[in-house]
Structures are given as C-alpha cells and as structure tokens.
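Chemist: Fold the following and give me the result.
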Amino acid sequence: MEVKRLENRSSKGYTTFGSMWEKGKLHGDNISFTLKGENGQVPVQSRVTAYWPDGSIKWAAHTADAEAMGKKAVIDPVLNQEINYGKGKIEVSDMGQDGFRIEAGSVSVLVCKDGDKLFKEALFKGKKYIESARCDALIENRKGEYNKEVNSYKGIVKNAEIVEEGDVRVVVKLSGTHISTENKESKRLPFTIYMEIYRDCPEFRFTHTFFLDIDESKEFIKGVGISFDVPVSGEQYNRHFKALADNGAFSEAGAMLLCWHPRVSDEIYHKQIKGEKIVLDPESEEGRNAIDASKMMPVWDEYRLYQDSSEHFVIRKRTAKENVCLIDGLHGHRAPGVISFGSDEGSVMLGLKDFWQKYPSTLSVKNISKNMATGTIWLVTPDADAMDFRHYEDTGYSQTYYEGFDVFGASAYGIANTSEFAVRFNENVIPSDTELSDFCESIQKKALYIASPEYYHDLRAFGYWSLVRRDSEAENWLEDQLESAFEFYKDEVEVRKWYGMFDYGDFMHTYDKERHSWRYDMGGYAWQNTELVPTFWLWFYFLRTQREDVFTICEAMTRHCSEVDIYHFGKYQGLGSRHNVRHWGCPCKEPRIAMAGHNRMMYFLTGDFRLRDIFDEVKDADFSTIETDPLRFFFDKKEMVYPTHARTGPDWSSYVSNWLTQWEINKNNAYLDKIKTGIEDLKQTPLRLLSGTDFEYDPKTSHLRYIGDRATGGSHLSICQGSEQTWLELTDLLDDPKWNEMLAYYGTFYPLDNETQNKLSGGRIGNRSFAYPFMAAGVIAYGAYYNKDRELGKKVWEILKESLETELKDGAIKAVDVPLAGNQKVLKEIPWVSTNVFAQWCLNAIVALEFVRDDLPESFK
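Modeler: Model prediction:
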C-alpha cells in the first residue's frame, strides 16, 4: 500500500498512520509489515486495529519516523517472517511498585505505577533533563459571586500499564485522580494519560484526558496542569527563556548583560541574546565588568506565556522575590504554543497542541534562577477566570427555544476534555529558533500519511461515498456546492471565533439573519453537538479531497465531539447531550450524539489510543437508557413490557454503530449477535425496516419489540442521524441479502406520496410523514441502484436540487455581502444557513453520487 504525507504537514518527528487491506488478503497472527521510504527501509512498529468479518486484517496502525519516510512510502505485509532492524525491542523492565524502567536506546525513563509522580529520571545520552513530572489541579469553591476559595489538588497515579511496545516506541497508559492536599477524602477530576517514548528520540509525547466529576453549582475549575521539574545550574546570564510568537521568537536571559554601569561590551550581549553560552574571563576587564554587572541587576525567575483568548496573548515575567509583580514583556495575537528554558544543564522545550484554539492556556516556567526549575503546561490556566460549568438557565424551553423538554437537564458530570502536548530535550542552553519551530510544527501539524482516495474508495472504507469527478456540467455544479459549503464553515470558524477549550471543534446549529449571528443564546439552536452528523459529511469530504484544512477541522471536531459532548461515566455513560447553548445543557441525553461512527475515521487513519477508550465507553450505551429512556415522556412505563425504548434510528442505529466497532476491532462476535438480533426482530415486523420507528427495547437481550407504526419526532429522524451510513456499511459486512433488500426497499418507499405509501403498507403508515427527503437521498439512491431504477435515480437529483431552493431560499450554496455586520467590515453571510441542512445535503450528495451518478441531469440550471 502506497501512502503519501498530507500536504502542509510536518516532515519531521514520529508519526502513526493507518493502512487498510483488502478483505481476505491478510490472514493469520504471524503477519509483520515492512516500510520503504524514499531512501530505503524504515523501522516501523505495527499493530492490527480492525478485522474483516472473515477474520482477515482490515486496518493496521504503523509508527515510524516521518523524516526517514519522506513524502511517499510503501507499507507491505510480510507473512511468517520476523523483521529485524538490528536494535531489537525497546527494553521495558518491570520494577514492581517502583514502576517501569524504559530503556529506548539513548533515552531512559522510570514511569511510575502509583503515587504523585508520572515519571522520574528522564535521561538522554546519560544526562538527566527531567527530575520528575506530576499533575496538579485547582478547584475554586464559591459562596456567592465574589466569595471564592481555591483548593489545591495533587494528581495521584493509581495504575500504569504498557499498551504497546516494540522496536520503535513504547506507549504507557497512566490513570489516576486528583486528591485534595487538605482533605484526602476529596477527590476530583480523574485523568488518563498516554505517554509515548521513542527509541533514541529526546521527545516524549502525551495525550491527556481529564474528566469532570465536580458539583458545577459551586465548584469551578481554576487550573489543570502538568509540571516538569528540570535541573538547572550555572550563571544566571546563561539561563534562558524562549517562546515562539506571531512572528519569530521572544528570547531572554535570566540576567541580561545590557548594563549602563559598569559597561558590558555589545558583543557579549549580542551573543547572549542569540542564545550562545557566555564564558567570561575574570582576568580581563571586559569579563570583570560583565561579572560585576550580573551581580547587580534583577534576575528573572518566572515567565508565563498566557493566551487569554483566540485573539491575544501576553508574555509576563517576574523575579524570585516575594511580593513582587509580574511585568508584561510582549503582547501578540496567536502564540504557536511552544516555549523553552535552559541553563548549563541543557534545555527543555514544552509544546501544547491547539494552544490558542483551545484558550485560555498558559505555558510557564518558574524557579529558573534556582537549582530546580519547573515548567508547566496549564491546560486550564489559573491566569484566567475559573471555568464555570453551570447552565445558562434553571429550566428548559422546549417549544420557544427547541430544547427538547421543559425539564432542567444540564449536567457536565461525566464529560471530558483531551489535549496533546510534548516535551523535548536539547543539549544547548537554549534551542535555536529553527529547532523550536520544527518542534512546534511537529506538534501542531504532526505528519500524517494517507493512501489515495481511489484506494480507500475501492476498499469501501467506512462504507459508501463517491470520488471527485468534474466530467460534466452537473458534476461540476455539485462539486462547487460541496466546496462552497466547506469553505463557508471553514471561514465561519474564524469569523465567529468558534474557539475555546470546550467549544473548539464544534459548529453552531441555526442562523439568525436579523442579528447577523448564529443563535448562540437560543436553547437547541446553538451548538450542533453532532446533530445530523456533520462528522460524517466532513470525514467523507476529506477522504475524497484529502485537503489538509479539511483534516484539521475533522480532527478538531472528532476530539471535541468524542469528549465534551458525551458522558464517559455516571448514569448517562455512552449517551450524549443534544444541541444546546452549553454542550451539556439539553435534557435530551441520547446515544446518537456519542455513537462510535463519529470517531471511527480518525481512529483508523491515525491509530489514536484515546479513541479506542471512547469506543469502550459507548459500547453498552443501550443500558444507560433503562434509566434515561429516549421516549420517556411519550409512553407510560407501567404499560411497557420491555424496560426502555429504541427507535430504529437514531437509537438502535447508534447502538449498531457502537457494536460494529467492537466487532471489527476485537473480533467480538457477541456484538455481532446483538446486531443480528435486532435485524431479525425487524424482519418479523409488518413493514420490516419501515416499521415503527418506535420500539420497546431490552438491553439485556438486544431484542426490539414491535408496538405499532408510530414515529415520535418524525420518520426522518430514523435516517438522518448516521443511520444511513451505518446501515449501508452493513450491506457489505453482513452476509444477509434480506438486510440489503430491506434497506433498498426503505429507499424506494421514502419518497413516495402518502397515498401510495398507504396502499403498499395496507394503511399502516397513516398520516406518518416522511419529511425532508433530501436527508434520505443517499438511501433512496441505494434503492435506485439496487433495483436498477433509472427514474428513481433521476428523482434523487430532483430532491437534492429542490431542497436547496426550499431550505436555503436559493438554488445554490452562496454567500451574500452584508456591510458592517457580524463585527466585520463586510460579512459573508448565508441568511438561511442551517448546519442540519448543510451537513445532510452535502453528505447525501456525496453518497448519492456513488449510486446514481449516471442519472445526473445534463445541468442543474
């Protein structure tokens, strides 16, 4: 399989990428992989990430050095052959309660199994660069608006396990929680950290997740940080701090040799600011002057790079004296998110991915003037106001503001946030600007290798989607619409500043053309929260275009939606919150928001370990609905036979997505049986997949109980929340012609008029509406393809064209210029824009092109 590096991505550093293989090609447990880069063989470490139904390998993940790979590489399977790169596996020694000693060539570290340290004694080429690392948290308690008390919590590791080891890297999973330094019974903010250690590489990478278990009515998060204790020594004028800024770097020394009296030569100061180590000769006048001056000037001990919004950062510093202030050294727009500090002992770089996008955040160092400096990555920074997770109201507004139910349902208990960061060692007192920039790029734009769109398409990666073709006027028009839709949302992220730690990665739901803004303050019209699957739209758009800017948005959306929008523990585990002003605000807690299908693409393309945890957290989401029945306000519990309800879509279809993921990742046939049980139940109903959509449901047996043909919320909900993509993918994975035929019939039935539907169903459909046919266009196209129905194929394109005219009040996706609106000189606005409409229209067009491209009209004009 040939892969290429994604454009505008770092060419350096280690990377993990996915490979996909033809069904039936790679069988057995003794398969290895070789990697050939542009200049020959490259050491690679591989693991299988998914299997086809016949047990053959479907997806694998591979870790290698991007610089050695070059722009293109070839990954090949090798059967029954041990690959030897001459260095053997990285040494991992279990030291009992002391932890794991990892010897990765020139890198050595002791990873802790328990206690208040993540790791100790990080060495590179025998020199200790980090003494230890730890987690800290600050919880602010409030009694009223201005009575605030901040309590310190120390991160305690409860468990450490090696989750991957080989020739190239070791990955350790650390789990724990933060415990109050004042009250050992007070525990808050559980955490999970994946730590990656690479052979001969002076860089550790981390994927850090913290989970909310606070009482949001009175507890506010004031800080979440990871600190690294770093030995420092030598003269203060050889202790340095550097941070990348908007343009170039901010660079200073602890004692700066720019002195009025005694005068220090310009050459010495010039070398110092360049980051060169200064060696002064006390026998010379020049040397004596500089030494004397260094003892009579302020010594800067602490630096902070603080990004307070997506639009502003500040670098501040102060001395080590008590009761002294911080002073501002530099103001700027968007800091790239890396700093470095060092001394005669060498230097350490710290970098946080999406530093300004997930503001407020801080990178800091203190005690640099002493023997042990502490560098801290503040994911939640104490420099900002404490994070407030209260709701914007104390009730719901179901009718006026589309909040589902009128009951209060906001809860942040059980949500999470994940960040990626890295630490790197350097032998010099401070790295060069180029070294710091390369480090920054490898964090912010890590190398990613992908195969061609045609390759993924031929193997039907993630089901059915189409390739880009512009061979006709109609195709050209459609591709223009898809491109315009993406460009509009890409620009909106920047225009509307959809940034922030708990917001970045999401879009808004519905627009307000009178205010020229999104309805950010109107209940269910605010944040999208995966509603109508913009996730599938954007990932399919990436697969077919392979644009780096598309991937960046997909990556951010996946990270946000898989953490902030869903519950990872508690009574709602495996469910998510429907769209709302606050991501966790809606009283509707449903499986569709959290289903695995939103996140599978990123997992298989990048091998991200945290997403594997997400799949485990949602796999049994159906059990959470025993207490939180999605139809609890529509049926009397006392009259039910089964303990809860599931609509064919979006409830059961979301479970199927979760179960499919478990089946393919773990070869767990118990989850396949759950899928088959539901399908068999549907086969026995009067209208098969068209029955319901409301069913009673028993999570213990996975059975659906037919209770008639009522569709709470409308029939369109059964297809537009990822059901179409999940069910279509199953047509290739299940050896069940009846399932394929049921799905095809669903597609042919959906666009029929109500009278015809009732004739075909014996009157069972009644007045049930099959609204928004453009949201079912993909499965309608499948019905046309399955039955070779050219007229139905043409109908698909009529539906998609007409929907643009009715939903957007226009015949195409295009913005208009509005002067002095939205805080813009000229605002590019689509007055009737709705993310529901855009996501579903684009997604269904992409799918429909795969099935009924030959039925396109000559022109859409």
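
Chemist: contacts and neighbour counts: CA atoms only from here.
Modeler: Will do.

Chemist: And what about the closest residue to Tyr499 other than its chain neighbours, helix, strand or coil?
Modeler: Distances taken as C-alpha to C-alpha, 6 or more residues apart in numbering place Gln357 nearest to Tyr499, at 5.2 Å, with adjacent residues excluded. Three-state call for Gln357 (DSSP: H, G, I helix; E, B strand; the rest coil): coil.

Chemist: Before we compare anything, build this one as well:
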Amino acid sequence: MSLSRRALLQSSLLGGAVLALPTPARAAKTVLATDVHWLDGSPPAWDGGQSWGTPWPRGTLRGTDRLQAHGADGIALPLQSWPLAYWPDGSIKWSGHALPAMIDRAASHVSIGIGRNPAPVHPVRVEEQADAVLVHVGTTSWRLPRTGSAIIAAAERNGQTLLRNVHLLASAQNAASDEESENLSIERYTGRIDALTVEQSGPVRAVVKVAGSHVGNGREWLPFSLRLYFTADSPAVRIVHSFIWDGDADRDFLRGLGIRAQAPMAAPLHDRHVRIATDDGLFSEAVRPLTGLRRDVGEAFRQAQIDGRATPSVDTLPDRLRQLLDSIPAWGDFRLFQGNAQGFTLTKRTRKGRAPIQSLEGDRARGLAYVGTPSGGAAIGMADFWRRHPVQLDIDGAAGDAADLTAWLHAPDAPAMDMRSYRDVLGMTDYARQNDGLDMTYEDYEPGWDQARGIARTNELWLWALPATPDAATLDSYAAQVARPARLQVQPDRIHAAGVFGDWAPRTTSGALSLAIERQNDLLIDHYRDEIDRRHWYGFWNHGDVMHGYDSDRHQWRYDIGGYAWDNSELSTDLWFWYSYLRSGRADIFRMAEAMTRHTGEVDVYHSGPWAGLGTRHGVQHWSDSSKQPRVSNAAYRRIFYYLTGDERVGDLMRVLVHSDRVLQRVDIGRKVADRAPESLPPGGVGAVVKPAGLPEGVIQLSFGTSWGSLVAAWFTEWERTGDRRWRDRILAGMNSIAALPRQWWAGGANFDLASGRFVSGGDHISVSHLNAVFGIVEIMAELLPLVDAPGYRAAWIDYCKWYNAPADQWERRFGEAPRGHNLRQAHSRLTAYAAHALQDPALAARAWSEFQDGELKPGLTTVQAGDGIMEIAGLSTNGAAQWGLAAIQNLALTPPD
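Modeler: Okay, here's the model as predicted:
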C-alpha cells in the first residue's frame, strides 16, 4: 500500500521525518517519526513511569507491536503500546504508550519510531490466583485480593512486608453541625471490593481496576472505582480513585473520605522516621527525637536520625544516657490539615487521648507523607492537594507495632460536607413561576431537581512501598511529582500533522491581524489562569471550574446569582482551553484544561440515578440548576484529554454516554418552553417521566446541536475506539434523516427514534437557536464529515454555516421571513469561515472576518486593575471569551487573514 497523498503532505510538514517500515507484503507503509517532550520542558527529578497518546495520519500505521522508543542517546527503551483509536480504514489513529520509571534523567524528549522493542530489565509481571492478583515489580510483590476490604493486602520485598491492609474508609454524621442537632452521631464505613479486573499485565506497566462500595452499619453506599497502575522500576503504585455521591443530602454529612495503609514499625522508637512535605521543604522528625536534648547523645546519633539512617547501637551510649532514653516522649501521631487554599497546619501528639501540639504552619502543602524505619516504610501522596481542600494527611500509631498512613480526600477535621440545596422554593411551584425566576436570576430552578445525588469526583494518588527511609532529596523529588506530575506529550506540530481534532493549526507567527488575535487569546487565557488563583476557585467540588459571569458593580464574579455562577462547560470553555493548548503546547494551559476535564466530567454530570448520563446547566451549585442535558455531559469535552493521555477513567466516562439518549425518554429538556409548559408540575416527584405529550413510545424530541451533536460525540468516539460500525451507522442514520427533513438544520431539532437513530417527524418549520452550534458540534463535524459518506447532510450543514450569519435582507429574501434567534454573531463567524473554506468562496471568507472583528470582543482588549488584587477586562463573560477564542482558532485555520 503506497502512502496516501494526504499522509505525504503531512509528513512534509515535519521536514521529511519519515521512517520506512519494511513488510513482507507487497507494499510499504510509513510512520512519522515522533518526538515526545516533557510538558514542562525538562525531565523531572523523579517520575514513576509515563503514559501518553500519539496520533498517526490515516493509513500510515497498522499495528502497535513494532513501535520503539529511544532516548536522547539513541538507545532503545522498553515501550508498551496499545491502540486507542482507529481510522475508518482500520489503521491506527491514536496509540497509547507506557515507559518505565526514570527512563532518562537527562533526556529532554523521547523519540517514537519503528524498531525492536527491548524488554525492561525488571519487567512487571501479573500472576492471577483464585483469590488474589499478584503484581511483581522488580523484587517487590503487591498482593491484591479479589474480595474483602483490602485493596492491597500487602507489598513485600524479599519476604519483608513494607506496607499492608490498604483500604478505603469514610465517615458521616447525621447533621451538618451541632448548631442544627444536639445529638450528633457519626457512622463509619469501609470499602468493600465487588469486582477486580486486570486490564493490562505488563511488561512495562500493569493496570488493575477495582470496583465496590463503602459498607457499614447495615448500609451500602458511596460506590467507588479505582485503578492501580504498576510500572517497571517504580516503587510506587499510582492510584486513580473515583466515587459517586449517592447519599441523602438531608441526613448524610460526609466527615471523612480517605485511603489508609499500614506500615510495620519494627525498629527502636528513635529509628522511626516521619517525613511530611510542606510548601517548599520537608518536615523531618523522629517518633523519639534525639536532637535538642539537654543531654547530648552525640553527633553520630543526631545525624543518623536527621538523615533517616539507623542510629548506632544504644549500647555505645553512656549508661546514664541509655537509661534515660525512655523518659523522652514518643510522638506517635502527626496530622497535616489543609483547610483552604492559603494555609495548612501541622500538629503532632504522643497518642490518642493526649493533647496535640502545633509543629508549624504554612501556605500550600505539596501533599506527601512518609512513615517508616531504616528497614522499610511507606509514603502516600495526593495530587492537587491544596487545590482540593479540605484535605488531610495523617500518621497514627507510629509508636506502636504498625503506623496508619492516611490520605483524606475530604478531611475529617473540616466541617462536614453539606450537599443540601442552597435555596428555598420561593413559590416556584409551577413552570410559569420558574420561568419568571429564570428571567430574573438566570437560574432554571425546579424543586427536587437541584440534587447532588449521582455526581462523582476523581482523585489521583501515589503509594510508595520503600525498603528504607529515603534521603531528603529523594522524598523531595517524590513530593515534586505529587504537586506537579511530570508528563510526556506529543508536540503541537506533530499532532496537527496527523490530521486529528478538526480545524485548527499551530500558533500563527506572522501577519498583523493574526498576531493581534494570538496576543488577545493569550491575554484571555492568562486572565482566567490568574483569576483561578486570585479568586481561589478551589475546593473539593469546585476545583477545575471557572465562573460564568462578572458583576462589575461589586468587582466580583456573580458567584451567588443563579445561572451566572459556576460555568459547567457552558459554550465550550473546555474546548477553548484544549484547542489553545493544542496550538501552543503550554504546560499551564494543559493543567487548566486537565483540571476542567476532571471536574466537568465528574462533578457536573450524573453517574447514577434518574439523570445518569446527563449534566447540569451552570448554577450557584454545580448541580443546582434543573436543566439536565447531554450538552454538559458531552464527550466532545473529554476526548482531547483522553487521547493525549490515554486516561482510562475518562475513557469510562465517555463510554457510558453512548446510551445516554435513553434517559431523555424520562426527561424532556424543553418541558418549560412557554407554548408547551403545563400549568403544574407532573405528579410522581423527581425522576417521574417528563416528556412531551403525543410522541409514541421510544420517540423523543431532540435538538440538533445541543443534544444530538453531544450524543454524536460519544458515538463517534466509541466508533473510533473500537472500530464497531454500529456507531458510525447510528451517526449516519441521524445525518441522512436531518438531510431529508423539510427544513434540514434550520428546524433546529425534530422527533428522534431511539431504536433507529433517525429523526422521524417534525422539522417542518424554521427554528433557529443561537445555542445549536456552540456546544462542540462544530468541532465534531470538522472531524467527522471527512470520514463518512453523507453528501446530503454535508450540503445541509454547509448551508447552515453559510446562511446563519447572512445579512438580514438576504436571509429574508431566501427564507421568506425575518431572521430570529441569530445571536452570538461573532461566535458564528467560524461557521461562515467553514462554508467559505468548503466552497472556496473569498467573499464568504471576507464576511467571516468582518463578523468576527465587529463582534462583542474586539482585538485590543486590556486588563485593568480595579482594586487591591482585582484585575478586570471590560465586558468579559466566559461565554464570550470561550466562543471568541474558538472562533479565532478556527477562522485562523480555515481562512487566514494575512
């Protein structure tokens, strides 16, 4: 098979960096050479293994078994590869890769090509037994039971147990505080394993998925799933932990949610070491300190304790000193509590039942703690530690036979988690009054539809099983990895050359208008990056989201005003961040987009209950708005992160969305529209069937852009991940049926048959919505249309793009009525640009740039200081910023202005 013309053109963009792949077949294949760079520009002091995704031009790679990696010195590195996605011809579109820990401390990049793939010196090996799975990483064996409460029963090295009994735990109280109840009670729960699955088994890494629930007091709740990642040459297991909140908000007030390990402490009290990472250093102490005493035990003892080494034998001490050692209090418990984004406290006590004393305070702890002895110990770390406050790291019982090491995802020392609605009904007992409220506060409120039950949260942790207390530099490198995880990533030019993610291009480097647009996109991105920190948009449920609208009178984001508060992906903020990263390769944008992907895919979406598969419109609480829609759960907002990283959790989130259209049989998104709304709410309470009257069973009303387009994103992703053409056929059924409707895309929506995936009725009248093309449909169509044969639909889509922003007089002449609903003109300039590019029409291209430049946000925006620490951009809203950025990116790619 000869290399396609498109692939040749793409390879030329890389300066001809093409590797020949000899095959015994009649034709040759070619693979683009790929350099994978450290996101932050240089290798970290420590990394526990790397995984990422690499894109390939269509038709250039047929399998992943012959891919090879090598470092800067040209020496081949062990590489584990697997397919992430396929092109329609069956060739690899995205491949996933894993490298061992600490591959090359000096390498600025890793190169991927074709060649012999060496095995790791110490390969990861999985041994499946009837009651457990054993994962062998070098000389350390991790035992994972299939049932019970221990996620990890033990980690052993050369027959010695380094840690054991790793389990999940939670606690909840029956009221928010003693202000609301005089009889507070606390119930405690432990994780129970229901299923264990080996997803990868080496040789570079093994992945094991564990699922279960928290149980106790005759109750089962808080379902969890977590993945354990074991990597060659790494003493740590990476843990991606997810749980679903399924409590009763009026009686379940979560006090603590965490993961705990035990570390045996078989050493004298003065040889038991505690290390906790602070904001810029290490808190390093011993259970029984030998420094600062009135009677000096000698430099050899003091220095060994500071270094984490075994002290000399106490028999070398003078008799008087040796006899007095037991008079030194032993500090068995240590606690680091980060209650907010600005401060932590570290305390210690001798034991439970004794008063704690304050050790130190600081700003933003990095989130790592170690306890152990010169013959072994354990460390635990939690990513985004201070950003996810309130959080806590505990070491308990270090003066006993074993120490408990706990990472609290929600700190028990914090106020209990309150998941109740923030507001009262305020008379909004029917749709008419709810619409009035929407008109005032922009909040689509409905009693009972503001529940958090069914949302989720994911956290990333590391757990080390160590043969000895590490030195300070090593532990500091672990803490740096926890606080800012190192990543290998493919560069923007190479991603673009593969022809993935639709219409975008790397940053423009010439042309006055183009450069002005680039500067303004940077200004807007930087403003949101800085506002996250200035406004402290952090916390257990909040981290990763941004605010929606700004109140210039208060010089404050409208955090307390209905639908103007948290953004919840409104108008594709996620995509703006991701495409800005793709074009620039900037690490700060990647991390903003990653945090947003983690948040919006978990917190803003329901994973169980009556709205499972739908997300919540923007609001004061992330779940408080009653509009539950697929435009928020949208796979289009997750897929870029998934393919760049191969993250399995996000892959799960997208996969479950392929059937999310079914829930729309119970939830009519347009139930409050004025000409359809009944006088009162339907009987049956929350979860009762709410759908338009008159539609047959299995037929729902569906908008094209906000709903069908979001579903198409899930079906498209599943098709390319699996090659299963059922999902392509479902997409084509919808496309062809839209093309057959009387008004095609101008209908805005129609009646959709769930069984066939076709629009079967309606579509007779023009109904233009300014929201139909601003929730990812533009990006998905740009990716999808070149891959499917749908000429009728393609023509309908181009027609919609060409005419949406058409001048009013031209529109009226064509359609016989005045245009209505044509808002967001600047945002829709990219539709005009798409039509201009597709039709090769210079006049349309000029019109697109006129629409873009005459819109709400004009080039030349500036940031001004409006007070102490307050920075503002006049007229800014997140809607406007995100859509301006996406329009700028697509217009520059399709119709470069200069």
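
Chemist: rewinding a little: check contacts around the residue nearest to Tyr499 of structure 1.
Modeler: Ser310, Tyr499, Gly500, Met501, Tyr504 (C-alpha atoms under 8 Å, 6 or more residues apart in numbering).

Chemist: Just the residues you listed: which are in strands?
Modeler: Among these, none falls in strands (DSSP state E).

Chemist: and the longest strand for structure 1?
Modeler: Of all the segments of type strand in structure 1, defined by DSSP E, the longest one is strand 148-165.

Chemist: Check which helices and strands that one is in contact with.
Modeler: With contacts taken as 3 or more C-alpha pairs under 8 Å, 6 or more residues apart in numbering; DSSP states H and E, strand 148-165 of structure 1 sits against strand 127-142, strand 169-180.

Chemist: and which of the contacts of Gln357 of structure 1 is nearest to Ile90 of structure 1?
Modeler: Met501 (35.6 Å; C-alpha to C-alpha).

Chemist: Phe501 of structure 2: how many residues sit nearby?
Modeler: Neighbouring residues of Phe501 of structure 2 were enumerated by other C-alpha atoms under 10 Å; the total is 17.

Chemist: Can you give me the distance of the counterpart of it in structure 1 to Leu448 of structure 1?
Modeler: When structure 1 is aligned by TM-score structural alignment, Phe501 of structure 2 is paired with Phe462. Using C-alpha to C-alpha, to the nearest Å, Phe462 of structure 1 is found at 19 Å from Leu448 of structure 1.

Chemist: got a list of contacts for the longest strand of structure 1?
Modeler: 89-90, 99, 112-118, 134-142, 170-182, 187-188, 222.

Chemist: Could you give the residue range in structure 1 aligned to the longest helix belonging to structure 2?
Modeler: Counting residues, the longest helix in structure 2 under DSSP state H turns out to be helix 512-534. Aligned by TM-score structural alignment, helix 512-534 of structure 2 falls on residues 473-495 of structure 1.

Chemist: Buried residues of the matching stretch, list them for me.
Modeler: Buried residues in stretch 473-495 of structure 1, defined by neighbour count with 16 or more other C-alpha atoms under 10 Å: 474-475, 477-479, 481-482, 484-486, 488-489, 492-493.

Chemist: Could you export these as a markdown table, including distance to Thr49 of structure 1?
Modeler: Below are the buried residues of stretch 473-495 of structure 1 laid out as a markdown table (distance: C-alpha to C-alpha, whole Å):
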| residue | distance to Thr49 of structure 1 |
| --- | --- |
| Ala474 | 39 |
| Glu475 | 36 |
| Trp477 | 38 |
| Leu478 | 35 |
| Glu479 | 33 |
| Gln481 | 35 |
| Leu482 | 31 |
| Ser484 | 35 |
| Ala485 | 33 |
| Phe486 | 30 |
| Phe488 | 35 |
| Tyr489 | 32 |
| Glu492 | 35 |
| Val493 | 33 |
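
Chemist: Might you report the residue contacts of the most centrally placed residue in structure 1?
Modeler: Residue closest to the mean C-alpha point of structure 1, counted by C-alpha atoms, centre = their mean, is Arg559 at 1.4 Å. Applying C-alpha under 8 Å, 6+ apart, we find Arg559 of structure 1 in contact with Thr418, Gly505.

Chemist: go again using 10 Å as the cut-off
Modeler: Asn417, Thr418, Ser419, Tyr504, Gly505, Asp506, Ile553, Asp565, Asn599, Met602, Arg610, Leu611 (C-alpha atoms under 10 Å, 6 or more residues apart in numbering).

Chemist: Counterpart of it over in structure 2?
Modeler: In structure 2, Arg559 of structure 1 lands on Arg598 (TM-score structural alignment).

Chemist: What is the mean deviation of the strand or helix carrying its match from its aligned residues in structure 1?
Modeler: Using DSSP states H and E, Arg598 of structure 2 sits in helix 587-602. Taking mean C-alpha distance after the TM-score superposition for structure 1, the mean distance separating helix 587-602 of structure 2 from the aligned residues in structure 1 is 0.7 Å.
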